[in-house]
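In: Return a 3D structure for these sequence lines:
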Amino acid sequence: MREPDRLFESERGRLHAVAYRILGSAAEAEDAVQETWLRVARTDMAAIETPAAWLTTVVSRICLDMLRTRAARREDFLDGDIDPRRADSSADPEHEAVLADSVGRALLIVLETLGPAERVAFVLHDMFAVPFDLIAPVVGRGTAATKKLASRARGRVGVESSRTTVEFGEQRRVVEAFLAAAREGDLAGLVAVLAPDVVRSADPAALPAASAAVLRGARAVAEETALLRDRARTAAVALVEGAVGIIVAEGTRMRLALRITVTAGRISSYEVIADPARLRALEIAILPE
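Out: Below is the predicted model:
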């Protein structure tokens, strides 16, 4: 094996990890890694002073271009109803699900809310400890501006709040129990975590045919939720407007958000948001550990 081949193969796993976190798609990440290899093949690697850093820069630039192209393509679709990545029939849904779970589905979904440059700056610095002076040329900004990009992204991805994990604890326990029961279609488990007079409201786009916009009572809400168990498999717990809620994705693109109110250890109400404009306006963040 040639030295450039050996070097690239030794870095392939890390390059794929970088690309996956930037792009949120295993298929696209593999495309970015392959394009990086093509550039290696056209480059005199002996002249590269720090090959690992150079490879990271190359794959990150490729990913940034792909994010920008993706954003431009989405403008051709009404309200983002079709995600261009979904057209790739070669993607393995089970493989994507395993990868998403290993990274953190909620994190990948929240990363989708960032602009391309913000996402690259945040992933490279906060997840892979790449210095800002090396990230700056990738995103085409000065070092100070790149720091601001990452800081802005951090504020959107993380929870900037004086509330503590303990204060979120009860909400989280209830919401996670609700989601677990929903995934299993466990009617009794759902009823147990819902207040007797719970109210579920929803955007029309979130509802099955003939479902009411407002549903009342634990039994009725539990029965509807149990029927939608497939949706729950791609859901994750996250902060929605500052409270523990649920986000639901196709791939890593948010399709629904549940804004949940917990009272006295049970869910007293929740709203299912599916309207694209309302989803874009929501404040979504990762729960603190």
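In: For the rest of this, base every contact and every neighbour count on C-alpha atoms.
Out: Fine.
In: measure the spatially most central residue of the chain to S151 for me?
Out: Centroid-nearest residue in the chain, with C-alpha atoms, centre = their mean: I109, separated by 1.5 Å. Distance, I109 to S151, using C-alpha to C-alpha, to the nearest Å: 18 Å.
In: quick one: the strands in this protein?
Out: Secondary structure of the chain (DSSP state E): strands at 194-202, 214-216, 235-240, 243-250, 253-263, 266-273, 284-285.
In: run this one through as well so I can compare:
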Amino acid sequence: MTDDELLAQRFEEHRSHLRAVGYRMLGSLSEADDAVQEAWLRLSRSDADAVENLGGWLTTVVGRVCLDMLRSRTSRREDPLDVYVPDPVISSLSGTDPEAEALVTDSVGLAMLVVLDTLAPAERLAFVLHDMFAVPFDEIAPIVGKSVAATRQLASRGRRRVGEAPVPDPDLARQREVVDAWIAASRGGDFDALLSLLDPDVVLRVDGGVLAAATTKLVHGAENVAGQAITYQRFAPLARLALVNGTVGMVAAPEGKALSVMSLAIVGGKVVRIDILTDPERLARLDLAALGD
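Out: The predicted structure is shown next:
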């Protein structure tokens, strides 16, 4: 085995971890892959033999790349995106997809990713690397160009914001009962049944993307969300249960072509958050292989 082949093998041992870092940083699977690829290019151009802790080195490199990508993304936005649903990670209800599990451990649901997307880039980096991947603050500080104390404050602010994200009930069987009831009510257009499943302060996000911006919406309150029954009714006959970022959700994908992905955050038996991705461009890039035929 050549030195290049050995280096590539060592890199592959860290790929799933690095992709998980990129996904938490960016909320985009394709951008996470781009960040990982850039880390490989930097490694291949470096003196790898001088790197004592390859995993730690690569983690910080991916962090730097993601920080630059977030800053570039922010500078390109003329207006803040009020409605954005991150790329979902889809797996079967059996939960036997190791790659998906690696991406969404630590309960990285879509609701949490939405909150992460509201953080300033440096806050997101400090929180993600320290709280999710145990990178010491003295290694994060040079990346953000701050003192260790200031970096701690960045992570603290991020931690407070992330604490606002709902923590779904852990019982998948109970989640499935609520989702099954939701599908039944949606198919029948039963407003009262939908209302009974919703928390009074439920929030609905629908991200239609640039190509279907007219379908993008942000809705607050149980009655208003239940009033969107026609939206759910359209996809309900096609709904297929799946794990969406580790919780029970729905995918509408007739003949293997994804039309929508719905994630429901269920707390205390009530739906507190609904995130729906209908962006055709991003849906086309989703890997649905774990769902089978």
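In: Any idea what the TM-score comes out to?
Out: Overlay of the two chains. TM-score (TM-score structural alignment, normalised by the length of the first structure): 0.60; 223 aligned residues with a C-alpha RMSD of 4.8 Å.
In: ok so, going back, which of the strands of the first structure is buried the deepest?
Out: Across the strands of the first structure, averaging neighbours per residue (mean count of other C-alpha atoms under 10 Å) puts strand 284-285 on top, at a mean of 27.
In: Which stretch of the second structure is that one matched to in the alignment?
Out: Per TM-score structural alignment, strand 284-285 of the first structure has no counterpart in the second structure.
In: Over to stretch 262-269 of the first structure?
Out: Under TM-score structural alignment, there is no match for stretch 262-269 of the first structure anywhere in the second structure.
In: and the closest residue to P136 of the second structure other than its chain neighbours, what does it touch?
Out: Spatial nearest neighbour of P136 of the second structure, excluding adjacent residues (C-alpha to C-alpha, 6 or more residues apart in numbering): H130 at 6.2 Å. Counting by C-alpha atoms under 8 Å, 6 or more residues apart in numbering, H130 of the second structure makes contact with 136-137, 140, 155.
In: would you list the residues you listed in JSON lines and tack on neighbour count and distance to L103 of the second structure?
Out: Below are those laid out as JSON lines (neighbours: other C-alpha atoms under 10 Å; distance: C-alpha to C-alpha, whole Å):
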{"residue": "P136", "neighbour count": "14", "distance to L103 of the second structure": "21"}
{"residue": "F137", "neighbour count": "19", "distance to L103 of the second structure": "23"}
{"residue": "I140", "neighbour count": "24", "distance to L103 of the second structure": "21"}
{"residue": "A155", "neighbour count": "22", "distance to L103 of the second structure": "21"}
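In: what range in the second structure does the longest helix along the first structure sit on?
Out: Assignment by DSSP state H gives helix 51-74 as the longest helix of the first structure. Alignment of helix 51-74 of the first structure against the second structure: residues 54-77, by TM-score structural alignment.
In: So what touches that stretch?
Out: Outside stretch 54-77 of the second structure, the residues within contact range by C-alpha under 8 Å, 6+ apart are 14, 18, 21-22, 25-26, 32, 35-36, 38-39, 43, 48, 51, 121-122, 125, 129, 135, 139-140, 143.
In: swap the cut-off to 6 Å and go again
Out: Contacts with stretch 54-77 of the second structure, where a contact means C-alpha atoms under 6 Å, 6 or more residues apart in numbering, come from 35, 39, 121.
In: Over to stretch 194-214 of the second structure?
Out: Stretch 194-214 of the second structure has contacts (C-alpha under 6 Å, 6+ apart) with 84-85, 185, 215-222, 226, 270-279.
In: give me that answer again for 7 Å
Out: Applying C-alpha atoms under 7 Å, 6 or more residues apart in numbering, the contact partners of stretch 194-214 of the second structure are 83-85, 182, 185, 215-223, 225-226, 270-279.
In: what's the straight distance from one end of that stretch to the other?
Out: End-to-end distance of stretch 194-214 of the second structure: 24 Å, with C-alpha to C-alpha as the criterion.
In: in that stretch, what's buried?
Out: Neighbour counts over stretch 194-214 of the second structure (16 or more other C-alpha atoms under 10 Å) mark 194-195, 197-200, 202-209 as buried.
In: hmm, back to that, the residue nearest to the centre of the first structure matches what in the second structure?
Out: Under the alignment by TM-score structural alignment, I109 of the first structure pairs with V114 in the second structure.
In: which residues sit in contact with its match?
Out: With contact set as C-alpha under 7 Å, 6+ apart, V114 of the second structure has these partners: 85-86.
In: ok, it to R157 of the second structure distance?
Out: According to C-alpha to C-alpha, V114 of the second structure stands 16 Å off from R157 of the second structure.
In: State whether V251 of the second structure and S263 are indeed in contact, as I suppose.
Out: No - between V251 of the second structure and S263 there is no contact under C-alpha atoms under 7 Å: 8.9 Å.
In: ok so, going back, out of the buried residues of stretch 194-214 of the second structure, name the ones that lie in helices.
Out: Residues of those located in helices (DSSP H): 194-195, 197.
In: JSON lines please, covering the residues you listed and showing distance to L243 of the second structure.
Out: Below are these laid out as JSON lines (distance: C-alpha to C-alpha, whole Å):
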{"residue": "L194", "distance to L243 of the second structure": "21"}
{"residue": "L195", "distance to L243 of the second structure": "23"}
{"residue": "L197", "distance to L243 of the second structure": "19"}
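In: ok, the closest residue to R86 of the first structure other than its chain neighbours - how many residues close by?
Out: Closest residue to R86 of the first structure apart from its sequence neighbours, by C-alpha to C-alpha, 6+ apart: G251 at 7.9 Å. G251 of the first structure is flanked by 20 other residues according to other C-alpha atoms under 10 Å.
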